[in-house]
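K.L.:
Okay, structure incoming, though there's no sequence with it:
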């Protein structure tokens, strides 16, 4: 009888844990998924009720997209634990399309999204084939940048906005980076850390950290519960609530560039979560994931939504909790759909203060970066230029993080692509890998890997072997379980 291999992501948990972990995923991404409609609604001059409609539609579309990505149907869905949500990559382009046109600008936005998403669906088979150009040196660099580039998001949740609007006037925010906000964030951070040490609670550390942090914030008077009572218990998203989409060639071209960036980011997230889960991710699976991404983006404007993308912060949650089941994330998708149909339920989840989210986000996003470092530790740096690939891709990925206006003098299409640290790192890493390891492979005269680490001396029995660059000579070392008495001198810990 043939043995059936169960993939890690196909693990089935009980009903209670499945929805518990699903809610934890939603809490980790909730701030991000509601931020985009709020920003766009403000730029378009929408009324509060119309902004609330945009938020509800964003949750509804994100839930449907998450279900498609995790459960999958033929040719659509990677069947990986990936949460889909409204992409931040599209915000600047959406605001540029809206301009001063208000609601009419929204119609041009929705038309551009439909056309660009259709274009993305058409090119997906070609795009999925690039997966073979993502070896560990590329994926490790991208995953590291994903984690590091998300740190400003966590910091922004903690500090709040530097300015706020009061009676139509922009004034300084007195609570910006206040000791109270930072203290609340650090408290939430410590709760997550402590709970992560308790075996029974470690997998729910983030969920409990958010709950306890919110309770403390409620006691401190930093939570406004009035929004819950004023929200409607049920409301189905009205299709094309802002009018039928309008198609304008300039807006479509701009949105196509955004879609290409989203596809790069989603590809990186699919590969990253595959690495974290420990499952096989091939070109076909990447293609199915991208089709789910583009399919969700295509139908999003019908329900007044914006382009969908995989959320990198939830990759960190998978790594942190060890919950690899795609069904737990699918349960989160069900929760998102319910929240999208019930503004009152959505208001309950929106009570979590930014500092509490930020405190947990530090752990989540740091875990993503640490996963990238772990992947990079498996890379061979001897006799090649892999160290240059890592160095350059990390640098380009962090440029827009540390200097947001670095590329402002370049053409808009270039800014759209390289303003995203994730897409910058992905493009640079793939191109340099092609240059050094595909088109011009070989050993440089002075391998850059020699600077990677000091030499290690490895003693096996009576034979001591010196390995240059901190990497053990492949013919002189076996794992501890195969060769007894193998040990490394120095402070590097386990050499393998």
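P.N.:
All right, it came through fine. All values reported here derive from a predicted model rather than from experimental measurement. Numbering: from 1, shown residues only.

K.L.:
make it CA atoms for all contacts and neighbour counts henceforth
P.N.:
Fine.

K.L.:
For stretch 362-381, buried residues please.
P.N.:
For stretch 362-381, burial by neighbour count (16 or more other Cα atoms under 10 Å) applies to 362-373, 375-376, 381.

K.L.:
and if you look at stretch 253-272?
P.N.:
By 16+ other Cα under 10 Å, the buried positions in stretch 253-272 come out as 254-272.

K.L.:
And the helices in the stretch 201-350 of the chain, which stretches?
P.N.:
Assigned by DSSP state H, counting those that start in this stretch, the stretch 201-350 of the chain shows helices spanning 205-219, 226-229, 249-277, 283-299, 312-321, 326-341, 343-349.

K.L.:
ok and the fifth one relative to helix 326-341, angle-wise?
P.N.:
Right, the one you point to is helix 312-321. Calculated by axes from the mean of the first three to the mean of the last three Cα atoms, to 10 degrees, helix 312-321 forms an angle of 140 degrees with helix 326-341.

K.L.:
for the fourth one, same thing?
P.N.:
Direction vectors for helix 283-299 and helix 326-341, defined by the same axes, to 10 degrees, enclose an angle of 0 degrees.

K.L.:
what's the spacing between helix 283-299 and its chain's center?
P.N.:
In this view, helix 283-299 has its centroid 16 Å away from the chain centroid, taken as Cα atoms, centre = their mean, to the nearest Å.

K.L.:
next one: stretch 180-189
P.N.:
With Cα atoms, centre = their mean as the basis, stretch 180-189 stands 23 Å off its chain's centre.

K.L.:
cool, stretch 196-206 as well?
P.N.:
For stretch 196-206, the distance to the chain centre is 22 Å (Cα atoms, centre = their mean).

K.L.:
Other residues contacting it?
P.N.:
With contact meaning Cα atoms under 8 Å, 6 or more residues apart in numbering, stretch 196-206 is reached by 21, 24, 191, 192, 193, 195, 320, 321, 322, 323, 360.

K.L.:
hmm, 7 Å instead?
P.N.:
Contacts with stretch 196-206, where a contact means Cα atoms under 7 Å, 6 or more residues apart in numbering, come from 24, 192, 195, 321, 360.

K.L.:
for comparison:
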């Protein structure tokens, strides 16, 4: 195989040189060639480091929260908790590198960050409480293998996820994530400091700083407005005396993750069923995220190819996570909002984020420093980022004819099914545990409902196809 590389040096409005590579792989299929696109932009190392740090700081709360939730629920020691935090950062970093750079058909070569999912963490805890942590680790590994087994079947269903389905899913993702961000800000309703004015002050100050930086700063500094907002909120928390410095210490300096921290995994197929069911849900979410990030980076992609690569990356990261003691590690849609806000689309930025996550995995003081940032500050930053994900969903739905009878019912029914468990937590609490966890995932149920409704209205006889769709069908029939 011969690879020809064309390098172009362009100057943007800030007189900053940018380098693009157009790689043409001779002997490869046409749909597997690299395309000239901002996603392949290679920024100077200084900018890669700053933009990569911005992604990491916005997303760092997720692995920290997941590990401490697991440790609290399962009664892990502080030493084991620190090892699991290190392992989670390591798997997230390796997964982000895989998705950003790609390897042997795995990884979409898109600017993705990989994080532990909230639902998989709860399912891992449930399996561990009922069967032991060794069985829970085995369930994660079995689910990673299950990804590969069902992928050929799922690949045939990708045509049932057009813009009307993906746009609806992004709206539901945004609402769900905004709700979670709000909970970070106000805390638990049964806590003493629930909705404390100080927390609200930190959150809204973070938002104001972010907006002002975005409005007043230009060039690279303006693109770092989210990072500046997060740093500004953290500095304010130090002034107010609410920054948690109790865990800050230089020692131990290194924190090395342990392979098989719970011993040899035990493989129980029946106990693994809840995670395997979530695997199907995760594939649907990965489909929407891949389409959405394609829109964000403005790169024409082969959805059938790139969605498959994304899911393969999720599978490999999850299998590795099972051996390191974590739950499923999957692609995150949250960082899409960062990309849209900053307009920095390079996959090499998230590759650097992956390297930084690996650094956090090894250097314990860095992880403890991030852990000290108040949740209200992280929540304020997340509110903006996650709301931007919603605007992307609105933008996708704007291109859909919602006056069409079928499209109207696709969106409205999916929003009803998806928003119910998000806005009314516990609505399915009387159902069996595995089923209630699946039905209670509003994003997944909304996306699946949208896909089924789209099939019902637009794929069976096309009785409610729009005028444009009918014209396309007539053209295909004439051919």
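P.N.:
Alright, I've got the coordinates. Here the structure is a predicted model, which is why all the values come from computation and not from measurement.

K.L.:
Now compute the TM-score of the two chains, please.
P.N.:
TM-score for the superposed chains, counting by TM-score structural alignment, normalised by the length of the second structure: 0.87, backed by 436 aligned residues with a Cα RMSD of 2.1 Å.

K.L.:
Reformat the helices of the stretch 201-350 of the first structure as CSV; add distance to residue 71 of the first structure.
P.N.:
CSV is the format used below for those (distance: least, Cα to Cα, whole Å):
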stretch, distance to residue 71 of the first structure
helix 205-219, 23
helix 226-229, 32
helix 249-277, 15
helix 283-299, 11
helix 312-321, 17
helix 326-341, 7
helix 343-349, 23
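
K.L.:
which stretch among those comes nearest residue 28 of the first structure?
P.N.:
Across the helices of the stretch 201-350 of the first structure, the minimum distance to residue 28 of the first structure, taken as Cα to Cα, is reached by helix 312-321, at 6.8 Å.

K.L.:
how big is the angle separating that closest one from helix 249-277?
P.N.:
Here the directions of helix 312-321 of the first structure and helix 249-277 differ by 10 degrees (the same axes, to 10 degrees).

K.L.:
Counting by contacts, list what helix 312-321 of the first structure packs against.
P.N.:
Secondary-structure packing of helix 312-321 of the first structure (3 or more Cα pairs under 7 Å, 6 or more residues apart in numbering; DSSP states H and E): helix 15-43, helix 249-277, helix 354-376.

K.L.:
Dump these to a markdown table, plus distance to residue 9 of the first structure.
P.N.:
Output for these, formatted as a markdown table (distance: least, Cα to Cα, whole Å):
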| stretch | distance to residue 9 of the first structure |
| --- | --- |
| helix 15-43 | 13 |
| helix 249-277 | 7 |
| helix 354-376 | 18 |
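
K.L.:
got a list of what the equivalent of residue 168 of the second structure over in the first structure touches?
P.N.:
Residue pairing (TM-score structural alignment): residue 168 of the second structure is matched to residue 141 of the first structure. Applying Cα under 7 Å, 6+ apart, we find residue 141 of the first structure in contact with 372, 390, 393, 394.

K.L.:
Show me which pair in those is furthest apart.
P.N.:
Greatest spacing in the contacts of residue 141 of the first structure, by Cα to Cα: 372 and 393 (12.6 Å).

K.L.:
And stretch 156-169 of the first structure, how far out from the chain middle?
P.N.:
Counting by Cα atoms, centre = their mean, stretch 156-169 of the first structure is centred 25 Å from the centre of its parent chain.

K.L.:
Pull out the buried positions in that stretch.
P.N.:
For stretch 156-169 of the first structure, by 16+ other Cα under 10 Å, it's 156, 157, 158, 159, 160.

K.L.:
The second structure: which residue goes with the third one?
P.N.:
Per TM-score structural alignment, the equivalent position to residue 158 of the first structure in the second structure is residue 185.

K.L.:
my read: that match touches residue 197, true?
P.N.:
No. Between residue 185 of the second structure and residue 197 there is no contact under Cα atoms under 7 Å: 10.1 Å.

K.L.:
what about stretch 228-236 of the second structure, distance to the chain center?
P.N.:
For stretch 228-236 of the second structure, the distance to the chain centre is 23 Å (Cα atoms, centre = their mean).

K.L.:
Where in the first structure does it fall?
P.N.:
Counting by TM-score structural alignment, stretch 228-236 of the second structure pairs with residues 208-216 of the first structure.

K.L.:
same question, stretch 408-417 of the second structure
P.N.:
Taken onto the first structure by TM-score structural alignment, stretch 408-417 of the second structure occupies residues 387-396 there.

K.L.:
Report the buried residues of that stretch.
P.N.:
By 16+ other Cα under 10 Å, the buried positions in stretch 387-396 of the first structure come out as 387, 388, 389, 390, 392, 393, 394, 395, 396.

K.L.:
how big's the offset between that stretch and the second structure?
P.N.:
Compared with the second structure after the fit, stretch 387-396 of the first structure shows a mean deviation of 1.2 Å (mean Cα distance after the TM-score superposition for the first structure).

K.L.:
residue ranges of the helices in the stretch 101-250 of the second structure, please?
P.N.:
Going by DSSP H, counting those that start in this stretch, the stretch 101-250 of the second structure shows helices at 118-131, 133-155, 163-186, 197-216, 219-223, 225-240.

K.L.:
So which of those is nearest residue 463 of the second structure?
P.N.:
Of all these, helix 163-186 sits nearest to residue 463 of the second structure, with 17.0 Å by Cα to Cα.

K.L.:
If you compare the directions of that closest one and helix 335-342, what angle comes out?
P.N.:
Relative orientation of helix 163-186 of the second structure versus helix 335-342 (the same axes, to 10 degrees): 90 degrees.
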